[in-house]
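Asks: need a structure here:
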Amino acid sequence: MSTHHHKHHHRHSIWYRMRRWVRHNKGLAAGSAVIVAVVAVGAGTVLYRSYQSQSQMHVTAGNAVDMKGGYRTRTWDGKEYQYNAQITNILYAELDSEGKLEAEATYGGKAKAETLTLFIMDKKNQKINVLTLDGETVAQMHQYDSTGKDMGVSEGVLKDAYSYGDGGEVSCENLVNAVETLLGDITINEYVVANRSSKIEIHALADGLMAYMGEFADLMQKDPNMAVQEEQIMRDNLQTSITRNKYQSLAETMDQTSEGIMDYYQLQGERRSSGTAEMFYPDEQQLEQMIINLFYEEV
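Replies: Next up, the predicted model:
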């Protein structure tokens, strides 16, 4: 039996590998199929163009310099660590609601984020780490009044960060910021937010895509409208920061990390009841150690 790996044997192999990755991990990571679907549909829309003109794909919004992700260092246990700049973090959140996701003029009282999963795509170590976060985790977040006035940052639980906003971009950003702050001011590069009903739609879309991913670029040349229709399904059912000009670089990031292993992490801590509310307080020591392990490297 041959043990050769034709990693870059032909141009569609990236899709074959992503499909295999999803098949292996779909049951394990909430949102992995959703995220791959977003990237797949999008990358399909631009993939064949990049073969005709490689140069135009080199500058994407995803490559913008993020000074927050600059030269951050952290000291832990007497050693100095530097932020791993080759990491792409994608936050997937699932809401406890149904129907179309739309922003409203009145803030507050929106859906709560039941499931929070952070996909940590580490190009340097060629692996994906998956961190699941309890919605009841105590964290710092912005609160707004009903007109959208920012009332400043105060303590709350992660699942409420979305509900304090407009049910649109403000809610998504508030959730992202709360998770970034909780994890020691890391940078979350992208977010994907779905609800119960939309998750079913997107999973169906992901399954459909997986069936012909390998031929996606060829199909696109014959019928460019195909991906446009699928993109519309996603726009109606998802809230995401992943725009068209980021699809290509994200697909490449996935390809560079999906060959490796996938490890799962969860915060340790203690649950406390406060009236009817349940609150989860992370263990500070373990949290700090995890931040170092997942996002930093020894200098």
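Asks: from here on, just use CA atoms for contacts and neighbour counts.
Replies: Will do.
Asks: can you tell me the element V192 falls in?
Replies: Element membership of V192, judged by DSSP states H and E, is strand 190-195.
Asks: which elements pack onto that strand?
Replies: When contacts are defined as 3 or more CA pairs under 8 Å, 6 or more residues apart in numbering; DSSP states H and E, strand 190-195 packs onto strand 87-95, helix 169-182, strand 239-240.
Asks: so which of those is the most surrounded?
Replies: strand 87-95 (a mean of 24; mean count of other CA atoms under 10 Å).
Asks: one more to put side by side:
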Amino acid sequence: MKIRVSRGDKAGRKKRWLIVFILFSLIAAGLAISGKDEKKETSGRDTQGQIFYYKGKKYRKNPDIETILLLGIDAETDSEKPKNPGENGQSDSISLFVLDKETKKGTILLISRDTLVELEIYDIRGEKLTSVPGQIAMQYAYGDGKQKSCMLVKNKVSELLGGIEIDYYASLHLEAISKMTEAIGGVLITVPGDYTQINPKFRKGNQVLLDGGLAEQYVRGRDTGQLDSNIERMERQAQFLEAFIKQGSEKIGSSEDTIVYEQLTSCVTTNLGWSEIQRIKEYEITEEYLALPGNIIEKDGYAQFIPDAEQLQEMIFQLFYIEEPKVNTK
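Replies: Next up, the predicted model:
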């Protein structure tokens, strides 16, 4: 799957929304934001000039890499209702855009919601109580359902990737899946496996035009009795978004776009501004997804994805570092 957006697109709201729509459909829906630029938060550490050694070679962090964390949240937007810590939904879908500003190419890293991390547990006053092992998807619940929740997951992903800084984040609530699918008149897919336990229509080989409700079932449904059901679901999400991007890019542009845009703003939390979107729209996303390497185990009745430390370290150096050239002393 390649995403291309013409530089000749008009700068109007509808066209800018289409850019965002294509980019952020990787969390199985789409994105619209308020149009107000926000300053990104930085750690204040300058590690670009540091030398790191790996397998006998010298590396330094690639200064041209920037990252965007995309979260699909399994709770409906309800900003008026206060929630206790642990009740703010979970990040069912976690994807990381790894973008190279020099080459204008991007890679997508999929992170299983079941990935085992040390969860930071907070009380109702926002004070940390303790840390416990758990699925990374649960970290979102201990924030505020908005910026703080995004920041908590962002920090966990950074830790998971050896301290790599996450520049931007965006979270999207589940009702946007239906809205975005309806906005393009449905998404046509061919069911690759037998998912009739989710819906009788999802029989292997069937062609199904997904409306809003069916799309939500297709990208979110899974058999929780199967240990690897989330891996299967991630594959369906990837299939859906490829069809979604292709079909959506052909259909978006009607006079109703602005209405849909306004409807979606309540579903999104992000620190991305229009200046970032205007820059990001020129990237070409590679056809193949990357997935965090590791294995699934069962513990206390729940699936846990345990990253493979050696393979993960290899991936980190491939994505975020560049090898220092050997100095010829002759």
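Asks: TM-score for this pair?
Replies: The pair, once superposed, lands on a TM-score of 0.70 when counted by TM-score structural alignment, normalised by the length of the first structure; 253 aligned residues with a CA RMSD of 3.8 Å.
Asks: out of the helices and strands packed on strand 190-195 of the first structure, nearest to D255 of the first structure?
Replies: Nearest to D255 of the first structure, of all those, is strand 87-95, at 12.5 Å by CA to CA.
Asks: about what we covered before: could I get the helices and strands packed on strand 190-195 of the first structure as CSV with distance to T45 of the first structure?
Replies: Compiled in CSV, those are given as follows (distance: least, CA to CA, whole Å):
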stretch, distance to T45 of the first structure
strand 87-95, 21
helix 169-182, 24
strand 239-240, 17
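Asks: wait, which of the ones you listed is closest to A204 of the first structure?
Replies: strand 87-95 (16.3 Å).
Asks: and that closest one, which stretch of the second structure?
Replies: Per the alignment by TM-score structural alignment, strand 87-95 of the first structure matches residues 65-73 in the second structure.
Asks: how much does that stretch stray from the first structure?
Replies: Mean deviation of stretch 65-73 of the second structure from its aligned counterpart in the first structure after superposition (mean CA distance after the TM-score superposition for the first structure): 1.3 Å.
Asks: my guess is R196 of the first structure contacts L95. True?
Replies: Yes. Because the distance of 6.7 Å satisfies CA atoms under 8 Å, R196 of the first structure is recorded as touching L95.
Asks: pull up the aligned stretch in the first structure for the helix or strand encompassing L188 of the second structure.
Replies: For L188 of the second structure, the host element (DSSP H and E) is strand 187-190. Using TM-score structural alignment, strand 187-190 of the second structure lines up with nothing in the first structure.
Asks: which of the residues in the next helix or strand after that strand are buried?
Replies: Sequence order places strand 207-210 as the next helix or strand after strand 187-190 of the second structure, per DSSP H and E. Within strand 207-210 of the second structure, the residues that count as buried by 16 or more other CA atoms under 10 Å are V208, L210.
Asks: what packs against strand 207-210 of the second structure?
Replies: strand 187-190.
Asks: how far off centre is the strand it packs on?
Replies: Chain-centre distance of strand 187-190 of the second structure: 22 Å, with CA atoms, centre = their mean, to the nearest Å.
Asks: neighbouring contacts of the match of strand 87-95 of the first structure?
Replies: 24, 26-28, 89-101, 150, 154, 165-174, 320 (CA atoms under 8 Å, 6 or more residues apart in numbering).
Asks: now the helices: where do they sit in the first structure?
Replies: 13-25, 32-52, 158-163, 169-182, 196-212, 216-222, 225-237, 247-257, 284-295 (DSSP state H).
Asks: map N230 of the second structure onto the first structure.
Replies: Per TM-score structural alignment, N230 of the second structure is not aligned with anything.
Asks: correct me, but N230 of the second structure touches S112?
Replies: Yes. If you go by CA under 8 Å, N230 of the second structure and S112 touch, sitting 7.3 Å apart.
Asks: so for these two, which sits in the more crowded spot?
Replies: Set side by side, N230 of the second structure and S112 give different neighbour counts by other CA atoms under 10 Å, the larger being at S112 (27 against 22).
Asks: what's the spacing between that one and E250 of the second structure?
Replies: The gap separating S112 of the second structure from E250 of the second structure is 30 Å, by CA to CA, to the nearest Å.
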